[in-house]
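1. one predicted model, sequence on top.
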Amino acid sequence: MALKATGRSADHDRVTQQDRRVRDLDRDEALRLLATVSMGRLVFTQRALPAVRPVTHLVEGEDIVVRLDDGSTLTSLMTDPGTPAVVAYEADVIDPETHLGWSVVVTGFAYPVADAEEGQGYAERLPPWAGQSTNITVRIRPDIVNGFRLEAAVPPEAAPSG
């Protein structure tokens, strides 16, 4: 594969310059796709500013369960004990060459998992993303679930006839 002066192959340009379309995902498909990956980004407010932390997750029903690696993130999330924090959670799989794939964003309310036994069960199923021990489990109850899939548009000549 020959490289052009840009450092990219001619094949790469052909793939990334193809027509793409965005298809919105319904709630069920978005949550199903979210369950196929183990990492995402937790978005929350820290000192009145947006903050983002990569975390591992699992999907349980419609809830997203994450483990946090430090108390400062939880402190930022839970400014008023007993009151859930508004958060967003995002995960995606997008091919860096073709720019095709999917992205899901969940907006909802985060609650700390208070039951020690339940928290221990999650600790066994959610490995830390960076080798650190995770000590806090948070359950996100989605209110809004948005997602889209980036797909290659089928050229009219390639569309099945009949």
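-> Okay, I see it. Numbers count the residues shown, from 1 in each chain.
2. going forward, measure contacts and count neighbours with C-alpha atoms only.
-> Fine.
3. hmm, who's touching the longest helix along the chain?
-> If you go by DSSP state H, the chain has its longest helix at helix 116-125. Residues outside helix 116-125 that contact it (C-alpha atoms under 8 Å, 6 or more residues apart in numbering) are R67, V113, T134, N135, I136, T137.
4. was I right to think the first one contacts W129?
-> What it means is R67. No - counting by C-alpha atoms under 8 Å, R67 stays clear of W129, with 9.3 Å between them.
5. any common contacting residues for those two?
-> The contact lists of R67 and W129 share V55, T56, where a contact means C-alpha under 8 Å, 6+ apart.
6. need the contact list for the nearest residue to R149 once chain neighbours are set aside.
-> Spatial nearest neighbour of R149, chain neighbours left out: W102 (4.2 Å); criterion: C-alpha to C-alpha, 6 or more residues apart in numbering. By C-alpha under 8 Å, 6+ apart, the contact list for W102 reads D92, V93, I94, G147, F148, R149, L150.
7. can we see that at 10 Å?
-> By C-alpha atoms under 10 Å, 6 or more residues apart in numbering, the residues touching W102 are 22-25, 30, 33-34, 91-95, 147-151.
8. P96: neighbour count?
-> 9 (other C-alpha atoms under 10 Å).
9. that one in helix, strand or coil?
-> coil (DSSP: H, G, I helix; E, B strand; the rest coil).
10. where's it relative to V55, distance?
-> With distances taken as C-alpha to C-alpha, to the nearest Å, P96 is found 21 Å from V55.
11. spatially central residue for the chain, please.
-> Nearest to the mean C-alpha position of the chain, by C-alpha atoms, centre = their mean, lies A91 at 1.4 Å.
12. in a strand, it, correct?
-> Yes - using three-state DSSP, the secondary structure at A91 is a strand.
13. okay, now the one to match up with it:
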Amino acid sequence: MNRDSAGLEILTRRQCVALLVSASIGRIVFTDRALPAVQPVGFVLDGEDIVIRTGIGSRLAAATGDAIVAFEADAFDPVARTGWSVTAVGPARAVREPGEIERLSGLPLRAWARGGHDHYVVVRAERITGRRLRPGHGREP
């Protein structure tokens, strides 16, 4: 098992993807009017691609068309002091092909917020990294 300088377990790409499958809410990091922006989103994996639904006129839809974005999901138990965090980086694209929209609409994807979410964004996870905190790690004496 590999560890980083803080002693956290470094996860393999396969482990990262398995953890992403277990989550339904993440955060997408994108550029909005030349500034960094972070937005919570519901998501689902399509293979290793991250699929998000948003409104067609949303800031997220406007900002993620053919841009490099980051995506992060995690889970933590503050009492047990355990958890994991996975980050993916890659290009985001708006889905415009009717056949692909139809296929993606069959995925078990729920939008994070209410309102019209008829626009799909797909993030190709070119780089996936993750860390895990195991029980007993980092406990104070």
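-> In hand now; what should we look at? All values reported here derive from a predicted model rather than from experimental measurement.
14. fetch the TM-score of the aligned pair.
-> Put the two chains on top of each other and the TM-score (TM-score structural alignment, normalised by the length of the second structure) is 0.83; 130 aligned residues with a C-alpha RMSD of 1.9 Å.
15. quick one on the thing from earlier: C-terminal to the longest helix of the first structure, what's the next element?
-> Next helix or strand after helix 116-125 of the first structure toward the C-terminus (DSSP states H and E): strand 136-152.
16. can you name the residues of the second structure that that next one overlays?
-> Matched against the second structure by TM-score structural alignment, strand 136-152 of the first structure falls on residues 119-135.
17. need the longest strand for the second structure.
-> Ranked by residue count, the top strand of the second structure under DSSP state E comes out as strand 82-94.
18. picking that back up, the longest helix of the first structure vs strand 136-152, what angle?
-> 40 degrees (axes from the mean of the first three to the mean of the last three C-alpha atoms, to 10 degrees).
19. how about helix 116-125 of the first structure: buried residues?
-> G119, Y122, A123 (16 or more other C-alpha atoms under 10 Å).
20. what residue of the second structure matches up with the first one?
-> Spelled out, that is G119 of the first structure. Checking TM-score structural alignment: G119 of the first structure goes with I101.
21. read off where the longest helix seen in the second structure ends up in the first structure.
-> Longest among the helix segments of the second structure by residue count, using DSSP H, is helix 13-22. Aligned by TM-score structural alignment, helix 13-22 of the second structure falls on residues 27-36 of the first structure.
22. off-centre distance for the matching stretch?
-> 10 Å (C-alpha atoms, centre = their mean, to the nearest Å).
23. quick one: buried residues of that stretch?
-> E29, A30, L31, L33, L34, A35.
24. just those now: which is nearest A10 of the first structure?
-> Proximity of those to A10 of the first structure (C-alpha to C-alpha) peaks at L33, which lies at 31.5 Å.
25. please tell me I have it right and V122 of the second structure contacts T64.
-> Yes - V122 of the second structure lies in contact with T64 (C-alpha atoms under 10 Å); the separation is 9.1 Å.
26. what do those two both touch?
-> Joint contacts of V122 of the second structure and T64 (C-alpha under 10 Å, 6+ apart) are P91, A92, R93, A94.
27. so which of those residues wins on neighbours?
-> Using other C-alpha under 10 Å as the neighbour test, those are led by A92, with 25 neighbours.
28. that residue -> the first structure?
-> Checking TM-score structural alignment: A92 of the second structure goes with A110.
29. from D11 of the first structure, how far off is the nearest residue to its match once chain neighbours are set aside?
-> Leaving aside its sequence neighbours, A110 of the first structure sits nearest to I140 (C-alpha to C-alpha, 6+ apart; 4.4 Å). According to C-alpha to C-alpha, I140 of the first structure and D11 of the first structure sit 42 Å apart.
30. and those two? which has more neighbours close in?
-> Taking other C-alpha under 10 Å, I140 of the first structure and D11 do not tie; I140 has more neighbours (26 against 13).
31. what sits against that one?
-> Here I140 of the first structure is in contact with 42, 59, 62-66, 84-89, 106-113 (criterion: C-alpha under 10 Å, 6+ apart).
32. how does it look with 7 Å?
-> Residues in contact with I140 of the first structure, defined by C-alpha atoms under 7 Å, 6 or more residues apart in numbering, are D63, I64, V65, G108, F109, A110, Y111.
33. surely the second one touches V138?
-> No - counting by C-alpha atoms under 7 Å, no contact exists between I64 of the first structure and V138, whose distance comes to 8.3 Å.
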